[in-house]
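A.B. asks: Below are the sequence and a predicted model; questions follow.
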Amino acid sequence: MDTQHYAQEIVKELEGSVSGLNAGEGEALTELLLRAGQIFVAGAGRSGLMGRAFAMRLMQAGRTAYVVGETVTPGIGPGDVLVLGSGSGETKGLVSMAEKAKVIGAAVVLVTIQPDSTLGRLADYTVKLPGAPKERPDGGYTTLQPMASLFEQTLLVFYDAVILRIMEQTGQTSGRMFGKHANLE
């Protein structure tokens, strides 16, 4: 199979995954983010990269958003929201973050394949994404793509859909958001 055919197969998998999104969970997350004081976003590996993209769009849409671990990220507090992206819901560093955020009084959101996970049990809000896990229990795979690529792609599409809802509800446009685009590049 050549790269064009692989790309077409990836799009088919992504279409199947996105068709399983729960609109109610997305709406609940949108409403929570609109009410939040500050929004903190975290994830490990490629899920973390999708989270960084989400935090950037949140900022451009007028929300106060930070990426956990950056030197300019302030402390989280009551009324704030921590959004975690984790396919497994078991990433140890994210579990520690969630525990600390809850003690402080912030809301914890988990976007995951596994809502019945350690992070899922800690989270105040859970969004289940229909991505494929890295590996099936029998050692086989449920996706053509390597590792958790389908989850990570679905995560980015879901995050962008939340941004579109925030834009719609706040009267944002791409043109207005471009005013907050980085200009020192």
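C.D. replies: Thanks, I have it. Residues are numbered from 1 along each chain as shown.

A.B. asks: hey, let's count contacts and neighbours off CA atoms from now on
C.D. replies: Will do.

A.B. asks: Mind jotting down where the strands sit in this structure?
C.D. replies: Secondary structure of the chain, counting by DSSP state E: strands at 39-43, 65-67, 81-85, 107-112, 125-128.

A.B. asks: list the contacts for the residue most central in space within the chain?
C.D. replies: Nearest residue to the geometric centre of the chain (C-alpha atoms, centre = their mean): residue 85, 4.6 Å. For residue 85, the contact set (C-alpha atoms under 8 Å, 6 or more residues apart in numbering) comprises 42, 43, 44, 47, 48, 51, 110, 111, 112, 155.

A.B. asks: what about the second one, distance to residue 170?
C.D. replies: Read it as residue 43. 26 Å (C-alpha to C-alpha, to the nearest Å).

A.B. asks: Repeat that for residue 119.
C.D. replies: For residue 119, the distance to residue 170 - C-alpha to C-alpha - is 30 Å.

A.B. asks: What separation is there between the residue nearest to residue 48 when sequence neighbours are not counted and residue 150?
C.D. replies: Among residues not flanking residue 48 along the chain, residue 42 sits closest, at 5.7 Å (C-alpha to C-alpha, 6 or more residues apart in numbering). Noted for residue 42: a distance of 19 Å to residue 150, by C-alpha to C-alpha.

A.B. asks: want to compare, so here's the second one:
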Amino acid sequence: MYTYKNLVEQVIAENKTTLLAVDENEISQLMDEICKAKTIQLYAMGRMQLSVRAFAMRLKHMGFDSYVVYDTTTPCIGEGDLLIVHCGVTNVELNIIKLAKEAGARIALLTAHPENEHGGYADLTVRVPGQIFGGAEEVASIQPMSSLLEQSLFLFVDIITMLLIEKTGISLDEMKKRHTNLEGLPHKFA
């Protein structure tokens, strides 16, 4: 039987193993693609979309022109743009990748399975090997379904954000100025 504390230890250990397995050359390529893109559009389904939305927000805070695919304010995608897809294993994602590729966008895939058909369309893939199907090439998890990959992608994009802050020289004050001011925070916290 599990206890809260040993589950915390196991979940953190799974995420650490997954994140440390990511190739730093792939990370560097991803950051280069982000920095040169006119606009950045991000896509994922279900719980994976939580990491997409979080990353799109941080990219906006850093001054990148970023959007979540299918939001009402998302523009058309084309030459010079970057589509970042989290997970990249479903037919829905494959269709979006193909449409973006046809429009001339570059494709970055953050996935446990860069070897699949989706990866064949990508200009770059970043292998984040958290469990999704339970295959031998994935980091095994005691967690249900694809929880490990979902968590790892969220942590991964937050780490990429910190690396991009360093790479671009963006200050936290600049980022704060781009954050919404409609939260109603007391002045001492704003």
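C.D. replies: That came through fine. Just so it is clear, the structure is predicted and the values come from calculations on it, not from any experiment.

A.B. asks: Which one's more surrounded, residue 42 and residue 150 of the first structure?
C.D. replies: Remark: of residue 42 of the first structure and residue 150, residue 42 carries more neighbours, 26 against 23, as counted by other C-alpha atoms under 10 Å.

A.B. asks: any idea what the more buried one aligns with in the second structure?
C.D. replies: Aligned counterpart of residue 42 of the first structure in the second structure: residue 43 (TM-score structural alignment).

A.B. asks: Residue 30 of the first structure is in contact with residue 168, isn't it?
C.D. replies: No. Assessed by C-alpha atoms under 8 Å, residue 30 of the first structure is found out of contact with residue 168, at 10.7 Å.

A.B. asks: Longest helix in the first structure, by number of residues?
C.D. replies: helix 149-170 (DSSP state H).

A.B. asks: quick one: it to the second structure mean distance?
C.D. replies: On superposition with the second structure, the mean distance recorded for helix 149-170 of the first structure (mean C-alpha distance after the TM-score superposition for the first structure) is 1.3 Å.

A.B. asks: More neighbours: residue 119 and residue 170 of the first structure, which one.
C.D. replies: Using other C-alpha under 10 Å as the criterion, residue 119 of the first structure and residue 170 rank with residue 119 on top: 30 against 12.

A.B. asks: Could you double-check that the more buried one lies in contact with residue 95?
C.D. replies: Yes. Assessed by C-alpha under 8 Å, residue 119 of the first structure is found in contact with residue 95 at 5.9 Å.

A.B. asks: can you give me the helices for the second structure?
C.D. replies: With DSSP H applied, the second structure shows helices at 4-20, 24-36, 48-61, 91-102, 117-121, 147-168, 172-178, listed in chain order.

A.B. asks: so the longest one matches what in the first structure?
C.D. replies: This means helix 147-168 of the second structure. Mapping helix 147-168 of the second structure onto the first structure (TM-score structural alignment) gives residues 149-170.

A.B. asks: Return the set of buried residues in that stretch.
C.D. replies: 149-160, 162-167 (16 or more other C-alpha atoms under 10 Å).

A.B. asks: With stretch 92-110 of the first structure instead?
C.D. replies: Under the neighbour-count criterion of 16+ other C-alpha under 10 Å, stretch 92-110 of the first structure has 94, 95, 97, 98, 101, 102, 106, 107, 108, 109, 110 buried.

A.B. asks: So which of the residues you listed is the closest to residue 69 of the first structure?
C.D. replies: residue 97 (10.6 Å; C-alpha to C-alpha).

A.B. asks: gap between that closest one and residue 184 of the first structure?
C.D. replies: Using C-alpha to C-alpha, residue 97 of the first structure is found at 32 Å from residue 184 of the first structure.

A.B. asks: for residue 51 of the first structure, same thing?
C.D. replies: Noted for residue 51 of the first structure: a distance of 22 Å to residue 184 of the first structure, by C-alpha to C-alpha.

A.B. asks: cool, and residue 156 of the first structure?
C.D. replies: 25 Å.
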